[in-house]
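Asker: Fold the following for me, if possible:
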Amino acid sequence: MTSVERDGPGTDGAATDEELLIRAARDASAFEPLVRRHSAALHGYFARRAPQAADDLLSEAWLQAYTARRGFDAGRGLARAWLFGVARNVLSAHWRRTDRQRPGPPGEGRDDPWEAVDARLDAASVAPRLRALLAELPPEERELLLLVAWEQLTPGEAAAVVGIPAGTARSRLHRARRRLRADVPLKLTGDPA
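Answerer: Next up, the predicted model:
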């Protein structure tokens, strides 16, 4: 599935995200449709991880993406994964600036990304257990799972975001899903089983 099929064509017709990003290296106006297509998804990424700073982080991500647009290589992956990679770097820099570490397990107070999970669960009684299980996952498995479940990236796109081979990402996702499935009777978003 192409980016256009997933996100819909912009006002520019049938140009894919990759074509727009390549064109944006020469013509800055080609960058605008990318902002329209992906701002909501990137804002959601930030809002679930750093709610109080989401708007600022989104602005910073677009500024960095615009500045780095000439470095995009379509041969290395989709524009959507590249944009989420930029967003991930912006978020990591934010965490380093604010307290030198990523948020801890749920319930520790600061920018609690797990609150969004609570709001979406059907059964309130499952929420505490799911939050605890997510906190117990190794960070690399948790990040991949959340990129697929929350951001609706494909495992291949999520792999590109975190900079690992697609096969490694699929293995880590399988392990994370298996751990969660063993204890939580829910179908996870983006879960094929």
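
Asker: okay, CA-based contacts and neighbour counts for the rest of this
Answerer: Noted.

Asker: you'd agree D118 is up against A132?
Answerer: No. Counting by Cα atoms under 8 Å, D118 does not reach A132; the two are 11.7 Å apart.

Asker: Here is a second sequence; please produce its structure as well for comparison:
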Amino acid sequence: MSPTASWARVPEGAESDASVVRRSLHEPADFGEIFRRHVPALHRYAARRLGPAEADDVVAETFHIAFRKRHRYDPAYPDARPWLWRIAANLIRRHHRTETRHYRALARTGVDPVLEGHADRVDARVDADSVSASLAASLAGLSKGDRDVLLLIAWGELTYEEVATVLGIPVGTVRSRLHRARKRLRTDLSASAVHHEEGAR
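Answerer: This next block holds a predicted model:
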């Protein structure tokens, strides 16, 4: 699949990200348009994985790196998301321990509305508070590779092809990692549901 076909998400009629980046080479202030277009989604994704404080740092560094390296932007991609998400993914990997601690804390408190929403889609039989804690505990136990794939798809809302581009891995690897991660989550959440039902008796 071509980059244009896979990542053509710029609204019809709007100037492409590629054009904005190219223009910013001569007018650096114009790069602010890339920031305005993509910072909300990128910050939301990073905050779900690391918490708000760490997300602020990751997002700021992502755009700092992107600005410095904008001359290397591939114009075949009209949408800058694969480029930005790849930078962010590399930065998030450096925070693997922080991310794991974040999920373990959520597992103890059971309070996170974002996790609750995703958990409801994974297994609607369990109440939101219980699933939030269970899902966080399960995410903490995933390998870095499996977690990256699962959350880029579930929270980053990327396709298999897009995740492969961001992580630099074959689509087949994306599929196998996602299958493994989903299987682990289903097993963990089912066990949690049984435990919750037994405790309610």
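
Asker: of D118 and A132 of structure 1, who's got more company?
Answerer: Comparing D118 of structure 1 with A132 by other Cα atoms under 10 Å, the one with more neighbours is D118, at 17 against 14.

Asker: List the contacts of that one.
Answerer: Taking Cα atoms under 8 Å, 6 or more residues apart in numbering, we find D118 of structure 1 in contact with A124, A127.

Asker: Just the element for it, please.
Answerer: Here D118 of structure 1, judged by DSSP states H and E, is contained in helix 115-120.

Asker: What is the corresponding segment of structure 2 for the next helix or strand after that helix?
Answerer: Counting by DSSP H and E, the next helix or strand C-terminal to helix 115-120 of structure 1 is helix 127-136. On structure 2, the counterpart of helix 127-136 of structure 1 by TM-score structural alignment is residues 132-141.

Asker: Mean deviation, the matching stretch versus structure 1?
Answerer: Compared with structure 1 after fitting, stretch 132-141 of structure 2 deviates on average by 2.4 Å (mean Cα distance after the TM-score superposition for structure 1).

Asker: How far does that stretch sit from its chain's centre?
Answerer: 16 Å (Cα atoms, centre = their mean, to the nearest Å).

Asker: And the helix holding D118 of structure 1, what's buried?
Answerer: Neighbour-count burial for helix 115-120 of structure 1 flags E115, D118 (criterion: 16 or more other Cα atoms under 10 Å).

Asker: Would you map the helices across structure 1?
Answerer: Assigned by DSSP state H, the helices in structure 1 fall at 3-7, 17-24, 32-49, 54-68, 79-99, 115-120, 127-136, 139-149, 155-162, 166-183.

Asker: Buried residues of stretch 159-175 of structure 1, list them for me.
Answerer: For stretch 159-175 of structure 1, a neighbour-count test (16+ other Cα under 10 Å) marks A159, A160, V161, V162, A166, A169, R170, R172, L173 as buried.

Asker: just stretch 15-31 of structure 1 next, same as before
Answerer: Neighbour count says stretch 15-31 of structure 1 has A15, T16, D17, E18, L20, L21, I22, R23, A24, A25, A30, F31 buried, by 16+ other Cα under 10 Å.

Asker: swap in stretch 183-196 of structure 2?
Answerer: R184, L185, D188, L189, S190, S192, A193.

Asker: from memory the second one sits against A136, does it?
Answerer: By that I understand L185 of structure 2. No. In this structure, L185 of structure 2 is not within contact of A136 by Cα under 8 Å, at 9.8 Å.

Asker: And for the closest residue to D188 of structure 2 other than its chain neighbours, the neighbour number?
Answerer: Spatial nearest neighbour of D188 of structure 2, chain neighbours left out: S138 (6.3 Å); criterion: Cα to Cα, 6 or more residues apart in numbering. S138 of structure 2 has 21 neighbouring residues, counting by other Cα under 10 Å.

Asker: For the closest residue to P105 of structure 1 other than its chain neighbours, give me its contacts.
Answerer: Nearest in space to P105 of structure 1, with sequence neighbours left out and distances taken as Cα to Cα, 6+ apart, is A135 at 5.2 Å. Residues in contact with A135 of structure 1, defined by Cα under 8 Å, 6+ apart, are P105, P106, R142.
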